[in-house]
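Asker: coordinates only, sequence not included:
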């Protein structure tokens, strides 16, 4: 997928009433003449190619190709009492990271400043037995720091394997669940270093994707009983823009199945002159939104904040000058790189969530509550940092 030129793809998301996959498929055809296959069926590649859309059975969401008149009919059907609940345009999403900064003037001989800031190095928890799904640009399967680790992978980008030609996904996976002692040298950088890793490619090698790919990745993570889904991606929104009802309901359904979704708040702010609202899909109430702080525990200049009653920052984590794995040699850092963004903060929170899940055997809503309680108060407005700096149990 090359860099898109618009904010939407031309496709639509159709939220179906819970448990109404088959009825929803019939209604799609009756109302708009659309034929959709379901992940509950064993469709052939030819059947998938011929279909107008795909129903993600476990989530109760269809992603369809529809002409404007067909979309209008679906929207009218959503106003009734049938299985179609919500119809909305599919958005383009992208990775949330920016260029690297200079190396930090802190001691990172053994562990990164990020691991130290969230208290991971003091925790007895390792994430063992907990599954973390990182939905991003994929994973560099031959990275030496992950030798001997089993990484479960799946690509949701047509024509691209899970291999990460971008680097962003490999960096996020490293922070969430990479090693505490890197075989290739340098400081340890993985929060939940013994967690089971599920790498879903929902962003292309160019760093872009769509709502449909993200939803497919979430469905895959839920089906594989992942406790945490980490999404360092999103799309900017204007103040007052309603959160996606499709993603909100999907997040609620995922929590009900024991899967917590953690997402980046966004990088559109230019503090102190401009603070932008939390982006999509992190602005959904049932998705935990993560902002970024620097080594001085100051809010990062790019980190989006709470602007109105729609969307809020829930927790913050290290997001500036974050050292982690990369897909290729980078300057003098070998196969590692320092970058910044709420993308880098998000896997810190996901990793801590895995530690909390292991220690307390907590899932879903309980995991969210226990994770939120870890927040260390900062001398910063709650609209910027929510409950504070996430802390390992």
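Answerer: Cool, got the structure. What you see is a predicted model, and the numbers here were worked out from it, not measured in a lab. Numbering: from 1, shown residues only.
Asker: C-alpha from now on. contacts and neighbour counts both.
Answerer: Noted.
Asker: hey, which helix is longest across the chain?
Answerer: Using DSSP state H to assign secondary structure, the helix with the most residues in the chain is helix 342-360.
Asker: buried residues in that helix?
Answerer: In terms of neighbour count (16 or more other C-alpha atoms under 10 Å), helix 342-360 has its buried residues at 342-359.
Asker: please apply the same query to stretch 45-55.
Answerer: Of all the residues in stretch 45-55, those buried under the rule 16+ other C-alpha under 10 Å are 48, 52, 53, 54, 55.
Asker: again, but for stretch 212-230
Answerer: Neighbour-count burial for stretch 212-230, with 16+ other C-alpha under 10 Å as criterion, is recorded at 212-222, 225-230.
Asker: and the next helix or strand past the helix or strand containing residue 88?
Answerer: The secondary structure element spanning residue 88 is strand 84-95 (assigned by DSSP states H and E). Remark: after strand 84-95, the chain's next helix or strand is helix 113-117, criterion DSSP H and E.
Asker: so what angle separates the directions of the strand holding residue 88 and helix 342-360?
Answerer: Between strand 84-95 and helix 342-360, the angle formed by their directions is 110 degrees, by axes from the mean of the first three to the mean of the last three C-alpha atoms, to 10 degrees.
Asker: so how many other residues sit close to residue 31?
Answerer: For residue 31, the count of nearby residues is 17 (other C-alpha atoms under 10 Å).
Asker: separation between it and residue 373?
Answerer: Separation of residue 31 from residue 373 (C-alpha to C-alpha, to the nearest Å): 47 Å.
Asker: isn't residue 230 right up against residue 169?
Answerer: No. Using C-alpha atoms under 8 Å, residue 230 makes no contact with residue 169, being 10.4 Å away.
Asker: intersection of neighbour lists for the two?
Answerer: Counting by C-alpha atoms under 8 Å, 6 or more residues apart in numbering, the common neighbours of residue 230 and residue 169 are 134, 135.
Asker: quick check: which element contains residue 174?
Answerer: In the assignment (DSSP H and E), residue 174 maps to helix 168-177.
Asker: correction: the previous question concerned residue 30.
Answerer: helix 21-32.
Asker: ditto for residue 154
Answerer: Under DSSP H and E, the secondary-structure element containing residue 154 is strand 151-155.
Asker: pull out the buried residues from that strand.
Answerer: By 16+ other C-alpha under 10 Å, the buried positions in strand 151-155 come out as 153, 154, 155.
Asker: any chance of those in JSON lines, with distance to residue 94 too?
Answerer: JSON lines is the format used below for the buried residues of strand 151-155 (distance: C-alpha to C-alpha, whole Å):
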{"residue": "153", "distance to residue 94": "20"}
{"residue": "154", "distance to residue 94": "18"}
{"residue": "155", "distance to residue 94": "16"}
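Asker: okay, now the one to match up with it:
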């Protein structure tokens, strides 16, 4: 992987020096980018989930976890839990902060094309790492917080995106092979205007139910662009404000994931009377309308024939009919087993006690973006969106 030399980090030994550096004039803000006075890329943060490391828990240390991705980290002097991070090629390209024992923040100045690839490759090769996955329901909870904490005359930004990558055209498939519906719509307006228009638009056009990006306003100018896979771009003039936003997002996500896990572990049946017996808890994904048969088949084939699929699931499907698939599967994050029953109407997942809630967040957010924007999810007898609404913001 090619590394932009002007985005490499200085060889500081203390974490305070790096945080001062990110706050200083060496790091370009949006105005400098517009004036073409670019020395490095905008500061970006990638939020990651891992497992509790250290010898006390018996799991791998953080250094051992990243070594699986051919990435070296060295702890910096100062507060515990802040590390210099080196790309596989050996350059110091990021600072890694342990927000807590489960969630990490990776700060970098690399251009997005390079930083996205670095993080994506690190996660894909590592069962102990995963992105934070923000569903539309999570974004709506954050949106409520944005409206509460800011003057409604401030400008905001929200992006809706749905890409029908599994659809095909009837008839001449070769002729249409490069065509598919890709809907991406960004609203930039006053907060009060966006708030008035969001719901009517999503009711009118289904892809606008899939939120993939939200700008969280900064205390001063600009804001922090949050993406559905846990990436944040700092478009403010303050790294301290950005870091506070990072912690706010992690706080909400932690609370949501905890609620999902608690509901998973205590649930006894799904909303349609599907008992979990002795196998585990039930998560059910119900499509807003029956999927076309060709879309359903392409999705299932892609899911189990591509080891690096978007859903991070692998397994062995059994086609019980053209419209029903049973699969003994593995979640590639933490190698957790699950049983899937898939039809064009719904997906039922039987999950063992102790399943990571991030697996549910990933499944829901990716189905919204690539399969059905208006999908409804249930954890046992509770609707997924209701669990999120109960999270304090």
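Answerer: Everything's here; your move. None of these values were measured; they are calculated from a predicted model.
Asker: could I get the TM-score for this pair?
Answerer: Once superposed, chain against chain, the TM-score is 0.27 (TM-score structural alignment, normalised by the length of structure 1); 181 aligned residues with a C-alpha RMSD of 7.0 Å.
Asker: other SSEs contacting the longest helix of structure 1?
Answerer: Secondary-structure packing of helix 342-360 of structure 1 (3 or more C-alpha pairs under 8 Å, 6 or more residues apart in numbering; DSSP states H and E): strand 131-136, helix 168-177, strand 228-231, strand 260-264, strand 288-293, strand 315-318, helix 364-373.
Asker: for the ones you listed, give me TSV that also has distance to residue 72 of structure 1.
Answerer: As requested, these are exported to TSV (distance: least, C-alpha to C-alpha, whole Å):
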stretch	distance to residue 72 of structure 1
strand 131-136	31
helix 168-177	37
strand 228-231	31
strand 260-264	31
strand 288-293	32
strand 315-318	38
helix 364-373	35
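Asker: of all these, which one is nearest residue 116 of structure 1?
Answerer: strand 315-318 (9.8 Å; C-alpha to C-alpha).
Asker: check which residues of the helix or strand following the closest one are buried.
Answerer: Scanning forward in sequence from strand 315-318 of structure 1, with DSSP H and E defining helices and strands, the next element found is strand 322-325. In terms of neighbour count (16+ other C-alpha under 10 Å), strand 322-325 of structure 1 has its buried residues at 322, 323, 324, 325.
Asker: tell me the one of these nearest residue 26 of structure 1?
Answerer: Proximity of those to residue 26 of structure 1 was ranked by C-alpha to C-alpha; the top entry is residue 325 with 46.2 Å.
Asker: ok, now how distant is residue 137 of structure 2 from residue 244 of structure 2?
Answerer: Here residue 137 of structure 2 is placed at a distance of 22 Å from residue 244 of structure 2 (C-alpha to C-alpha).
Asker: out of the two, which sits in the busier spot?
Answerer: Shown here are residue 137 of structure 2 and residue 244; by other C-alpha under 10 Å, residue 137 has more neighbours (20 against 12).
Asker: hmm, that one is touching residue 388, no?
Answerer: Yes. A contact is recorded between residue 137 of structure 2 and residue 388 when judged using C-alpha under 8 Å, the distance being 6.8 Å.
Asker: quick one: the longest helix of structure 1 to strand 131-136, angle?
Answerer: Using the same axes, to 10 degrees: helix 342-360 of structure 1 against strand 131-136 is 170 degrees.
Asker: ok and helix 342-360 of structure 1 relative to strand 260-264, angle-wise?
Answerer: 160 degrees.
Asker: one step back: flag every buried residue along the helix holding residue 30 of structure 1.
Answerer: Using 16+ other C-alpha under 10 Å as the test for burial, helix 21-32 of structure 1 gives 21, 22, 24, 25, 26, 27, 28, 31, 32.
Asker: equivalent analysis for stretch 61-71 of structure 1, please.
Answerer: 61, 62, 63, 64, 65, 66, 70, 71.
Asker: straight-line length of it, end to end?
Answerer: Stretch 61-71 of structure 1: ends 15 Å apart by C-alpha to C-alpha.
Asker: what's in contact with it?
Answerer: 10-16, 31-34, 36, 52-56, 87, 212, 246, 250.
Asker: just these: which are in helices?
Answerer: When helices are assigned by DSSP H, the members of these inside them are 31, 32, 212, 246, 250.
Asker: tabulate those in TSV, adding columns for distance to residue 135 of structure 1.
Answerer: Rendered in TSV, the data for those read as follows (distance: C-alpha to C-alpha, whole Å):
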residue	distance to residue 135 of structure 1
31	33
32	32
212	12
246	18
250	15
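Asker: what about residue 196 of structure 2, neighbour count?
Answerer: For residue 196 of structure 2, the count of nearby residues is 10 (other C-alpha under 10 Å).
Asker: check the gap between it and residue 385 of structure 2 for me.
Answerer: Taken as C-alpha to C-alpha, the span from residue 196 of structure 2 to residue 385 of structure 2 is 21 Å.
Asker: next: residue 327 of structure 2.
Answerer: Between residue 327 of structure 2 and residue 385 of structure 2 the distance, using C-alpha to C-alpha, works out to 26 Å.
Asker: over to residue 146 of structure 2?
Answerer: Noted for residue 146 of structure 2: a distance of 18 Å to residue 385 of structure 2, by C-alpha to C-alpha.
Asker: do the same with residue 118 of structure 2
Answerer: Per C-alpha to C-alpha, residue 118 of structure 2 is found 32 Å from residue 385 of structure 2.
Asker: over to residue 44 of structure 2?
Answerer: Taking C-alpha to C-alpha as the criterion, residue 44 of structure 2 is separated from residue 385 of structure 2 by 29 Å.
Asker: higher neighbour count, the two?
Answerer: Set side by side, residue 44 of structure 2 and residue 385 show unequal neighbour counts under other C-alpha under 10 Å, the larger going to residue 44 at 24 against 18.
Asker: rewinding a little: for the strand holding residue 88 of structure 1, packing partners?
Answerer: For strand 84-95 of structure 1, the elements it packs on are strand 8-16, helix 68-78, strand 208-210, helix 211-223, strand 233-234, helix 245-256, judged by 3+ C-alpha pairs under 8 Å, 6+ apart.
Asker: the residue lying closest to residue 47 of structure 1 once chain neighbours are set aside: neighbouring residues, count only.
Answerer: Here the nearest residue to residue 47 of structure 1 in space, its sequence neighbours aside, is residue 37; by C-alpha to C-alpha, 6 or more residues apart in numbering that works out to 7.7 Å. As a burial measure, the neighbour count of residue 37 of structure 1 was computed by other C-alpha under 10 Å and equals 24.
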